Structure formats: structure tokens, C-alpha cells
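*Asks:* Turn this into a model:
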Amino acid sequence: MASAVCMAVGFVKASSTAEIRKQIGDHHRDVERVNVSRVSAEEIARNRSVLIVGGTGVVGSNTAVALNKLCPHLRVVVAGRNRHKGDKVVATLGENSEFSQVDIGDVRSLKAAMKDVDLVVNAAGPFDYMECNVLEAAIQSKTAYIDVSDSKRYAQRAKTYKNKAMAAGVPAITTCGINPGVSNLMAAVLVHNAQSESRGQLESLRFNYYTCGTGGAGRAILATSFFLLGDEAVTYHKGEKVKFSPYSSMLNVDFGEGIGKQDVFLLNLPEVESAHEVLQVPTVSSRFGTGPFFWNWTLSTITRLVPTNFLRDQRIVQMLVQFSYPLIRAVDVITGEIMSIKVDLECSDGYNTTAIFSHKRLSEVVGVATAAFALAVLEGSTKPGVWYPEEPEGIPIEARETLLRRVADGAINSVITKSFCRRK
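*Replies:* Okay, here's the model as predicted:
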């Protein structure tokens, strides 16, 4: 009968992977080594400019603020339809910012706004039924591109532009927010560590997310949530695609310090497919939960009572958003905007490892995460083409720690843990 000898290194709170290594010892190489030769954010910003499409929204404006804090000398162009909102955002940024009025449905207008810009950030969600006009304009104008899409449909459409982007010499990354985005990199770090230590075969990868209410992230995020309730949740089990009803198969997951145990449910999120394909993990799933608990009941009830075709209708979803958003935001004021990511990796030899990231304000950290991706692309290490965050052509292995360290600043909890069992 098999027995197990288990060794565990507990949860280590740290703002950077370098601190983790210092606390648990260099013989536990839980993340990539620091490349001390990488340039600082201030050096990146010198004579550079970034265009944020959808810059007047919650995600876009917080990205602008985060870029301004990281790189005060970076020129930030806030782009949107509403000049009044744009002027308000620009007023918070200072002299190195400006507003550009654009129509995301007009490629010509977008191309004009990209003149003399080094990078365009597409934050104009919801993305589910959006065409790739911003990406197309970026390729035509030979401008680097990232987006904050959390839609699998949009990510798949964006990936079809890979060859065009390669031919034009344009580097582009899709799904560059906090989750997906930072969560993809957390998974990539866990997989890389397991493979570099010659562990057994990769077996399973689980993405778990928790957010209080909307997390203050705005109407676009809420609309995406309703769209997801109209999709079957795609998972992978031993290499086979398996579909479940949306918001089903509840698990109670411990998100660690500041969050504790929370219920999470299956959703059809883009990182499941990208992690399965890129990281070559045969079993992958993604779950999400919200608080207070009655919001989970509400979302579960919607999946049972509202016809699927209604949840795929953009007009009906916008009506649901208009009706529910004021109520949800009122509750957000009481509950806060706390969020957490937990990624678990299991291997065939009993090696289990976890990465956790938690922050008190989703609306703030999604801007910081997007800004970190923007700086990574400006550093020039992203190859031409359209990539997912976990693809090394998008964010190279040696650049992951710098990006994660930038995001971890101000987090409640930012840890990578190692716990493994060797069977005798």
C-alpha cells in the first residue's frame, strides 16, 4: 500500500517573488530569477506614449491613473466618445496627458488617434460581441496593442489576427487584465516551476476567483457576467472538453488571508482554453463567486429561469445592467470591492502548489495590472503576433516576475506556496 512523505512550505506573504525566495530559502525556486538588468518604469516612459481606448470608463481611467503613477513622464492619451468625461480624466493626470475623441466602430478614426503612439490599450468593453476594430487599426498603423477582454469569443477573434500582426511586425496581447491576465501568468509560473524541477506529469489546473459585488469595476464587467450566464461552462478533463451548466458545480475554496472560504461556481472563461492549449495541462477549470452570498443565489436563479437566448441578446443584457447596476453599487458601498485569485496546480507525483493574489479594490488593481502589461510591452520583449499572457512570445519567462511584482504592490496577499508529497 502506497504511503506518502509530505513536505510543506506554508503561505508566505510577500510583495515580490524575491522576498518569497528570501523567506523560504534559495533551494525552493518558486519563481523565475530576477533579471536585474531590466530597465525601470521611468526609463521605459522616456519619449513614449500610450493611447487608452475606452479611457473614460472605470477600467480605462484606472489604467491611465496607474500608468501616470508608475511613469509620470509617460504621455497618456485618453480616448473615448465623451469629451466631458475625457476632460475629467485628463484633469486628474496632469500635463503629460490629453483627450482624443474616437469612435471604436471606425477604423479610420482609430488609426488617426494612433498617430505617433507607441502602444494602444483597448479598454472599451464589454467585449463579447465587439469586432476587433481597435486591433485591426493597430496592425494597420503598426502600433503595439493590448486589451483587457475577459470574453472568450473576443479573444478567439483576436487570435485570428496573429498572422497579420506578425507580417506587420506588431506585438499584441489579448486578455491583459487581472483575471484573465495576471491569473494566466500565475498559472504559467506554477507550471514552469514544476517543469524546471522535473516533477511528474502536469495533471490539473484550477482557476478560482472571488469578488465582492461588481468590485467597483463598472457596467461593462456586469454585462460580461450576464453574457457568461448564457454560455455553457467549458472545462477540460484528461484532455477532453467537458461542458457544464453555467454557475454550477459549486466548490468552497479557501482564498487565504483577508478573504477566507468562499463558494465559487463554474463559468466559461477564456483562460481555461488558453491554459489547456499553451501550458499543456490536461485538466483545467475556472470558477467564480461573488459576495454577499445572496448575489450567488441571484446569478444561479438567473441561469435557471432566464432563457439562454435572452442572456445572449445584447439589448436585453443592457436592460438588465441598467436595472441592476444601481442596486449592486449601493451594496458595494457596504461590502467593499475586495477580490482574490487562487490558482492550484497538481502533478502526477503528488506535487501540489498554489498561487494567491488578493486586493482590497478590484477597480484599482485592474488598472494597475493593465498598466503593468503595458509597460512589459513597451520594454520591447513581446514578439510580433497576437498572444495570450501565458505565451512566452507575449510575456517572456524572464519578464513575468517584474510584471507580477508591479501588480503586487499594495496587495492584501501575494504569495506563491509549495506543498508536495512524494509517494513511496
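*Asks:* From here on, just use CA atoms for contacts and neighbour counts.
*Replies:* Fine.
*Asks:* tell me how far the ends of stretch 89-98 are from each other?
*Replies:* This stretch, stretch 89-98, spans 9 Å end to end (CA to CA, to the nearest Å).
*Asks:* Buried ones in that stretch, by neighbour count?
*Replies:* Residues 89, 90, 93, 97, 98 are the ones in stretch 89-98 that count as buried (16 or more other CA atoms under 10 Å).
*Asks:* Also this sequence, please, to line up against the first:
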Amino acid sequence: MTQQVLVIGGSGRIGRAIAADLLAHTDAALTLTGRRAQPGFKLQSRQRYLSLPLADEAAVEAAIAAHDLVIHCAGPFRDRNHHVLQTCIAQKIAYLDVADSPDHVRQALTYRGLAQTAGVTAVVSTGIFPGISGSLVRLGIEQFDQAESVHLSYLVAGSGGAGVTVMRTTFIELQTPFFSKINGEWQSISPYSQRQVLEFPRYGQGGVYWFNTVEALTLAETFPQVQTWVTKFGSVPDYYNHLTWLVAHRLPKAWLKSPTVIEFLSQVSYQMTRVTDRFSQTGIAMRVAIAGIQDGRPADYLCTFEHPDTARAAGHGTGSLAQLILSGQLQQPGVWPVEQALPTPLFQAMMAARSLSVQQRWKFSAPELKHSAQSENFPA
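*Replies:* A predicted model of the protein is given here:
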């Protein structure tokens, strides 16, 4: 029988990108949900639409029961409860999401034991950042004898092609300080602080700032031997960075906690990007810099990835895991972040199947190895 996939929030740009990846790489039938009575887009073959308000928990439970895999992409996740995940565990149905809120993910991971007992594979934060970003870090760390510090940064052009939701997420995460592990100690970090200008593929030099990310939470758990984690985010064009900095550091803190203010800022920002997307486009560039010990010598490693459309890249990240679950290649009961659920060989195979490439370079401090830097592409 044809496998059935429920994409909650499937009428949004990320949801439609995930659906497009599944149509290309699986034979599954897809149910895309939204709040409207009718979809505002054209349905493709093997797709149907279901109006499904998440507040109607009985309807959500009935919809989940009719499917083999549920993909939750109705953000922002900081405002969501865990009813969909809990229902999937209770009904023994595989679960994926694109959660981008550390608070939401922290709570979701507490259901690991229940999911293991039920035999349910659940993977959270499966898009691009977080998602592919975690797999890139794992790819690099696994090549070290001892990884000591990791700096993960990304640039997103304009709206990223993800609609107004990404704006809401950005402003929500400016509300409060967060913690990151620095030199073995957890330290409080001010959001959108300590600007750095780094070199990225696609965009050249770009400014990035401390940002509260899921990766800082889950990667520190996955790789406890790493003593320093830096996670930074920036926008293209650069003046968006300066505007966001002003919001984070000059706007009264009470305003940032107001849903009305957040929605106003999100809508204004989205309208601005609808203009600038015409020349900045909607791509993403990521870089993972790792320092540590390799072959007994201090070494620096740099991994980079870029894609012309952030939403499509997120679709590939989640679609890859959905494909592996539907095919039976990924069965790991519990609730996991991507880097704990997805082995590197499978990650590389999924990237190759989608013609996505990763650049890697090494630099060794020993004089005799200064010229041994190498660059690899996947697919190889």
C-alpha cells in the first residue's frame, strides 16, 4: 500500500518545499494541512489538502491516525505545545519537525523514553538550520582525534524564501539572554551581540552575531568533549543586521515580549524583504570552523555549504530524513536531534542524491604540513 505522509503546516513555504522533496524522492501520498478552508496554491499529483486548525486537538489526532509519518512544520515553535509529538508517540507513528526554538526542543527531548518504549522514531529540528547544520558539525568532528572548539555561523539572504514565520522567530529569540558553553563553562550571552565579519561562500564577507540556536543546545549534548560552542547568525543585505541590532539593544525589553510588537516588526520586515529579495535573492551560506587535534597535531578545519534558496534547502534536509524513515533505513526509537539520529554516511548519501555539495579544508600548524590543505566535494 502507498505510504501516507501528513505535513502539518504544509501550505507554508517550508511545508511545500518538504512536499516537493518527497514527491521527487519517494512514492508517498501527501496530505498538506493549513488553517484556510482551501489551499492558496496548486496541488500536485499525490497531494491533497486538509484544513486543520491545531487548536482542534481531536481533529489533529484523527488526522495523525490515518498516516504513516507526520512532519510538523507549523511554526513558530516557541508558541507551540507538544500535542502533535505526544499523539504520534501514543499512536506509534513516526514524527519529524522543523522546530527552531531551543525551549521547544529542550522539552521535546524529554519524551525520548516514552518514544523508545513505544518504538517510535522521532527526529526534531530537521530543516537546514537546525538540521543540515548539525550533520555538517558531526561530519567535521568525526574526522578529529579531539575536537576542542566549534564555530557555526550562517548568513541568510532576505526572507530566505520562508515567508513571515522566519521573521517572527528572529524577533522572538531576541527577547532574552541565552547560554552557550565557552571554555568548558556555560555563560550567559546577549542575543545579537559581538559582531564578526567572516568569509562565506556565495556572499563573500558577511557580518554575523550571537544568536540563540537549537544547535548550541543539542550539539553540546551530543559532543560533550567539545569545550567551546559559538553559534552566530547574520543577514544579507548587511543593513538588516544593523536594524536587528537596534531592535535587540535599543528597543525597550518589555516591547519585545509583546506579541503585538513582534507581529508588527515581523510584518514590516517581511514587506521590506519582499522588495530586497529581488536583488539579494533568498539563499543561505553556512560555515563550520573546528579546532582540535588531528594525527597528534593542532589542526583547523573549515566546512562550508550554500544553496540559492533557503526554503528549498530546508525541504531537502527534512525530506532526506522522511525518505530514510519511509524506506526503513532510519529506525531509531526515541526523540533525537538530527546529529544524533543520522549517521554521516547516510547524510552524505542523501546530499549526493540531491546534488548538494559540501566544501572541506584542513590547515595544520606543523610547518611540514602547512601545504597539506585539501578540498573535497560531495558527491565525490
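*Asks:* thinking again about what came up before, need the buried residues of stretch 89-98 of the first structure in CSV (columns: distance to residue 173 of the first structure and secondary structure).
*Replies:* CSV is the format used below for those (distance: CA to CA, whole Å; DSSP: H, G, I helix; E, B strand; the rest coil):
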residue, distance to residue 173 of the first structure, secondary structure
89, 25, helix
90, 26, helix
93, 25, helix
97, 24, strand
98, 24, strand
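*Asks:* from these, which is closest to residue 291 of the first structure?
*Replies:* residue 89 (29.5 Å; CA to CA).
*Asks:* hey, where'd the helices end up in the second structure?
*Replies:* In the second structure, the segments counted as helices under DSSP state H are 13-25, 57-65, 83-91, 102-108, 112-118, 132-141, 165-172, 214-222, 239-250, 253-256, 259-280, 310-326, 338-341, 344-353.
*Asks:* thought residue 320 of the second structure was touching residue 348?
*Replies:* No: Residue 320 of the second structure is beyond contact range of residue 348, at 10.4 Å (criterion: CA atoms under 8 Å).
*Asks:* When the two are compared, which one has more neighbours?
*Replies:* Using other CA atoms under 10 Å, the more surrounded residue of residue 320 of the second structure and residue 348 is residue 320, with 27 against 20.
*Asks:* hang on, the earlier thing: any idea which of the buried residues of stretch 89-98 of the first structure is the one closest to residue 128 of the first structure?
*Replies:* Using CA to CA, residue 89 is the member of the buried residues of stretch 89-98 of the first structure that lies nearest residue 128 of the first structure, at 25.7 Å.
*Asks:* pretty sure that closest one is touching residue 57, no?
*Replies:* No: using CA under 8 Å, residue 89 of the first structure is not in contact with residue 57, being 9.4 Å away.
*Asks:* which residues touch residue 25 of the second structure?
*Replies:* residue 323 (CA atoms under 8 Å, 6 or more residues apart in numbering).
*Asks:* Could you check how far the closest residue to residue 42 of the first structure other than its chain neighbours is from residue 424 of the first structure?
*Replies:* Excluding its sequence neighbours, the residue lying closest to residue 42 of the first structure (CA to CA, 6 or more residues apart in numbering) is residue 71, at 5.3 Å. Using CA to CA, one gets 53 Å for the distance from residue 71 of the first structure to residue 424 of the first structure.
*Asks:* between those two, which one's more packed in?
*Replies:* More crowded of residue 71 of the first structure and residue 424, by other CA under 10 Å: residue 71, with 20 against 8.
*Asks:* check contacts around the more buried one.
*Replies:* By CA under 8 Å, 6+ apart, the contact list for residue 71 of the first structure reads 41, 42, 45.
*Asks:* I'd like to know which of those is nearest to residue 328 of the first structure.
*Replies:* Checking the contacts of residue 71 of the first structure against residue 328 of the first structure with CA to CA, the nearest one is residue 41 at 36.4 Å.
*Asks:* so what corresponds to that closest one in the second structure?
*Replies:* Aligned against the second structure by TM-score structural alignment, residue 41 of the first structure finds no counterpart at all.
*Asks:* do residue 161 of the first structure as well
*Replies:* Aligned partner of residue 161 of the first structure by TM-score structural alignment: residue 111.
*Asks:* quick one: its match and residue 336 touch, right?
*Replies:* No: if you go by CA under 8 Å, residue 111 of the second structure and residue 336 don't touch, sitting 9.6 Å apart.
*Asks:* still on that earlier bit, please indicate which of the contacts of residue 71 of the first structure are buried?
*Replies:* The neighbour count (16+ other CA under 10 Å) marks 41, 45 as buried among the contacts of residue 71 of the first structure.
*Asks:* could I get the contacts of residue 71 of the first structure as a markdown table with secondary structure?
*Replies:* Below are the contacts of residue 71 of the first structure laid out as a markdown table (DSSP: H, G, I helix; E, B strand; the rest coil):
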| residue | secondary structure |
| --- | --- |
| 41 | helix |
| 42 | helix |
| 45 | helix |
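*Asks:* quick one on the thing from earlier: of residue 111 and residue 336 of the second structure, who's got more company?
*Replies:* Legend: neighbour count by other CA under 10 Å for residue 111 of the second structure and residue 336, higher for residue 336 (24 against 18).
*Asks:* check contacts around that one.
*Replies:* The contact partners of residue 336 of the second structure, by CA under 8 Å, 6+ apart, come to 109, 112, 122, 123, 124.
*Asks:* among those, which are in strands?
*Replies:* Counting by DSSP state E, those place 122, 123, 124 in strands.
*Asks:* Those residues into a markdown table, with extra columns for neighbour count and distance to residue 270 of the second structure?
*Replies:* Formatted as a markdown table, these follow (neighbours: other CA atoms under 10 Å; distance: CA to CA, whole Å):
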| residue | neighbour count | distance to residue 270 of the second structure |
| --- | --- | --- |
| 122 | 32 | 32 |
| 123 | 30 | 29 |
| 124 | 27 | 26 |
